[in-house]
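# starting from these lines, generate the structure:
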Amino acid sequence: MTEVISTIPVSRLRQRLIEDMNLRHFSMETQRNYTRDVGRFATYLGRPPDTATAEDLHRFQIEQREAGVPVPTMNSIVSALRFFFTNTVDRPDLARKLVRVKSMRKLPVVLSRDEVTRLLNATTCLKHQAALSVGYGAGLRVAEISMLKVRDIDSERMLIRVERGKGGQYRNAMLSKDLLTLLRHWWKVGHQAGVMHRDGWLFPGQHYSKPISTRQLHRIVVEAARAAGIGKRVCPHTLRHSFATHLLEDGIDIRVIQVLLGHAKLENTAFYTKVATRTVRTVISPLDKLGIFTVADTAPDG
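Okay, the predicted model is just below:
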């Protein structure tokens, strides 16, 4: 009987956490991650997480580090617990005790334009090609692609409405002419097959009432990359990285790219300058401008 009673507060806290996330329009993926991470802390604690102390959080983070938990995972848990203690149980004092771990940010994998072409052409069906083309052509996150509906394609203003972006933010993404042509073709085929409806998902899953999953999109990208003979480690986010990098190399202002990507901080967008090799190659070195060294008319000695 005691065990049953002890689980009731946890269940109520879980429901309250979900309600708080829904109020802020968090994506389903974020909700799953936050629920899982708060549950992980509750398991460690052995009692309802709202009874935690600052020392509990301190020991939890130390044990995570000693257990070799990857830094991104540790920081993800910090984000979940900060939200939980700040919003769900109104204990911001505990949220301030959580420490984010600094890490060296790895350079993103970026495909060349030729590799993107090969990957898109290596997809096995029109729906897959259209979904991946949205990732590259509009720079959308994989969860954003999954949650798109047919009505989100605004052909009059040439925009894609992203209603559930990261952090529940709304924004407009670009819609190119070629991408619109492809999506119209997909709509025609999908509608005739009975899997697409005007109020339905742009990319339905196995059943038209549910969207394609992010896991399936990941598998589609990996299989297309393998079929295209691309040796790089590719995932759906690789297309978003490539979108940003190629725009930067084409001379698009970095603040415009920031808006298109939906980045809250410019520093996140500026990171792509480190992989924009075409931009580096177009810069003229100040040494060349001195004109000191010229190619000799005669062959070098030796």
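
# all contacts plus neighbour counts: C-alpha atoms, from now on.
Noted.

# now do the longest helix along the chain: which elements does it pack against?
The longest helix of the chain (DSSP state H) is helix 2-23. Counting by 3 or more Cα pairs under 8 Å, 6 or more residues apart in numbering; DSSP states H and E, the packing neighbours recorded for helix 2-23 are helix 28-45.

# one more to line up against the first:
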Amino acid sequence: MTDGDSLLVSARPDVNAAMDDWLDHLGSERRLADKTLIAYERDVRQFLRFLTNHLGAPPAISDLSDLKPLDFRGFLAERRRSGAESRSLARGLSGLRSFLGFLERRGEINATAAGAVRAPRQPRSLPKPVSAGDAMTLVDAGSGLDEEPWIAARNAAVLTLLYGCGLRLSEALSLTGRTAPRKGAQTLLIRGKGGRERIVPLLPVVSEAVEAYLAACPYVPEADGPLFLGARGGPLSPRVVQYAMARMRSALGLPDSATPHALRHSFATHLLAGGGDLRTIQELLGHASLSSTQIYTQVDTARLLESYDKAHPRGRDRPPRG
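I've put the predicted structure just below:
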């Protein structure tokens, strides 16, 4: 899994042997994917080459024990100068900490210095909502792409909950027969991340979709059992919903970003565009911090600028915004 035998000269034999043991541990016991193992080894080898230049000779395990936070910061700075982005630097530091922590657990080094280095802050990626029209089309498509009518009704009910109430997929699938949104109900009690409870308004279309699913379902959800059931009557897996969504976006020609979670993003973005205030949207989404909700203002601004560039005569003359 190395980039070539020449990489081995970046470290002494005891370090190379330790790396083999570490990678075997990650693959057999931690069961990390091959791509992750290759990336981790490449990142650690880059650090070892840096140390070879820094120390004037390939490092041994004893050299790794003498490292200071300044050594790691120097490596990150060099990688930054070579064009590495924050995400790559953070992954590289994570791989280094894993390797050095492995050596520390074997009693060979003290890995405190690596833990004292803060990972580079990564730019927060903006949520990728779908348009209101596409969201409605996806919800409607959920009731038409499956041969089994009850499965189609189930998928439509799940997607309606995500877009109509702003739920996470895990929150929708945690509903039980007792907590199912029924006809006439006006609110829904949700237990979200960290056990935090919140109350969300319930649109009639949501309870109607759930009622349609329950009427068509060949199984009867137990009061304390899952509301949404799989084809064989067991709990519905998130993967089944994600696969159904993938089929829908393929049929509708939508981008890969049109995921179940994108419907939650769409719920927040469309509320904000319609005049909803951030505090209310924070409560509806169950965010512990307002800063988590404020990212939707950036989405709305980005969409506004995009519309401006397309519509304004001078905007069409300018290069795309980076």
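
# follow-up on the earlier one: which parts of the longest helix of structure 1 are buried?
Of the residues in helix 2-23 of structure 1, V10, L13, R14, R16, L17, I18, D20, M21 count as buried by neighbour count, 16 or more other Cα atoms under 10 Å.

# what's the answer for stretch 114-130 of structure 2, then?
Buried, per 16+ other Cα under 10 Å, within stretch 114-130 of structure 2: A114, G115, V117, A119, P127, K128, P129, V130.

# turn the buried residues of helix 2-23 of structure 1 into CSV, including distance to N75 of structure 1.
Shown next, in CSV, are these (distance: Cα to Cα, whole Å):
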residue, distance to N75 of structure 1
V10, 23
L13, 22
R14, 21
R16, 22
L17, 19
I18, 20
D20, 20
M21, 18
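
# ok, so of those, who is nearest I77 of structure 1?
L17 (14.4 Å; Cα to Cα).

# give the contact list for A224 of structure 1.
If you count contacts by Cα atoms under 8 Å, 6 or more residues apart in numbering, A224 of structure 1 has them with L119, L120, A122, T123, T124.

# tell me the spacing between the last one and K177 of structure 1.
T124 of structure 1 sits at a distance of 23 Å from K177 of structure 1 (criterion: Cα to Cα, to the nearest Å).

# try the first one
Computed with Cα to Cα, the distance linking L119 of structure 1 and K177 of structure 1 is 20 Å.

# what residue in structure 2 is paired with R171 of structure 1?
Residue pairing (TM-score structural alignment): R171 of structure 1 is matched to R198 of structure 2.

# buried residues in the one helix or strand that match maps to?
Using DSSP states H and E, R198 of structure 2 sits within strand 197-201. Buried residues in strand 197-201 of structure 2, counted by 16+ other Cα under 10 Å: V200.

# then stretch 274-292 of structure 1?
Residues V275, A276, T279 are the ones in stretch 274-292 of structure 1 that count as buried (16+ other Cα under 10 Å).

# distance of the last one from H58 of structure 1?
For T279 of structure 1, the distance to H58 of structure 1 under the criterion Cα to Cα works out to 45 Å.

# mind listing the helices for the stretch 101-250 of structure 1?
113-121, 126-138, 142-146, 177-192, 214-227, 236-249 (DSSP state H, counting those that start in this stretch).

# would you mind measuring from the counterpart of S125 of structure 2 in structure 1 to V134 of structure 1?
Under the alignment (TM-score structural alignment), S125 of structure 2 pairs with K106 in structure 1. According to Cα to Cα, K106 of structure 1 and V134 of structure 1 sit 25 Å apart.

# what do you get for N75 of structure 1?
In terms of Cα to Cα, N75 of structure 1 sits 29 Å off from V134 of structure 1.

# which one of those two has more residues nearby?
Neighbour count, other Cα atoms under 10 Å: between N75 of structure 1 and V134, V134 has more, with 27 against 17.

# returning to that earlier point: quick one: the helices of the stretch 101-250 of structure 1 as CSV, columns for distance to L202 of structure 1 too.
What follows is the helices of the stretch 101-250 of structure 1, written out as CSV (distance: least, Cα to Cα, whole Å):
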stretch, distance to L202 of structure 1
helix 113-121, 18
helix 126-138, 9
helix 142-146, 8
helix 177-192, 8
helix 214-227, 13
helix 236-249, 17
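
# wait, which of these is closest to R40 of structure 1?
Checking the helices of the stretch 101-250 of structure 1 against R40 of structure 1 by Cα to Cα gives helix 214-227 as the closest, at 22.1 Å.

# picking that back up, now, the most widely separated pair of the buried residues of helix 2-23 of structure 1?
Greatest spatial distance among the buried residues of helix 2-23 of structure 1 (Cα to Cα): V10 and M21, at 16.5 Å.

# how close does E163 of structure 1 get to V4 of structure 1?
40 Å.

# swap in R219 of structure 1?
41 Å.

# now D154 of structure 1
52 Å.

# and for S133 of structure 1?
For S133 of structure 1, the distance to V4 of structure 1 equals 50 Å [Cα to Cα].

# kindly report the same for L132 of structure 1.
From L132 of structure 1 to V4 of structure 1 the distance is 47 Å (Cα to Cα).

# for G231 of structure 1, same thing?
52 Å.

# centroid-nearest residue for structure 1?
R141 (4.2 Å; Cα atoms, centre = their mean).

# dump the residue contacts of the alignment partner in structure 2 of it.
In structure 2, the residue paired with R141 of structure 1 according to TM-score structural alignment is R168. Taking Cα under 8 Å, 6+ apart as the criterion, R168 of structure 2 is in contact with L162, H261, R264.

# so which of these hold up in structure 1?
Mapping these onto structure 1 (both residues aligned by TM-score structural alignment, their matches' Cα atoms under 8 Å) leaves L162, H261, R264 still in contact.

# mind giving me the ChimeraX command for buried ones among those?
In ChimeraX syntax, the buried subset of the kept ones among the contacts of R168 of structure 2 is picked out as below (16+ other Cα under 10 Å):
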select :162,261,264
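
# let's have the kept ones among the contacts of R168 of structure 2 in TSV, adding distance to A273 of structure 2.
Shown next, in TSV, are these (distance: Cα to Cα, whole Å):
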residue	distance to A273 of structure 2
L162	18
H261	19
R264	14
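
# and of the kept ones among the contacts of R168 of structure 2, the nearest to R45 of structure 2?
Using Cα to Cα, the kept ones among the contacts of R168 of structure 2 come closest to R45 of structure 2 at H261, 36.8 Å.

# rewinding a little: which residues touch the match of R171 of structure 1?
By Cα under 8 Å, 6+ apart, R198 of structure 2 lies in contact with L189, I190, R191, G192, E283, L284, G286.
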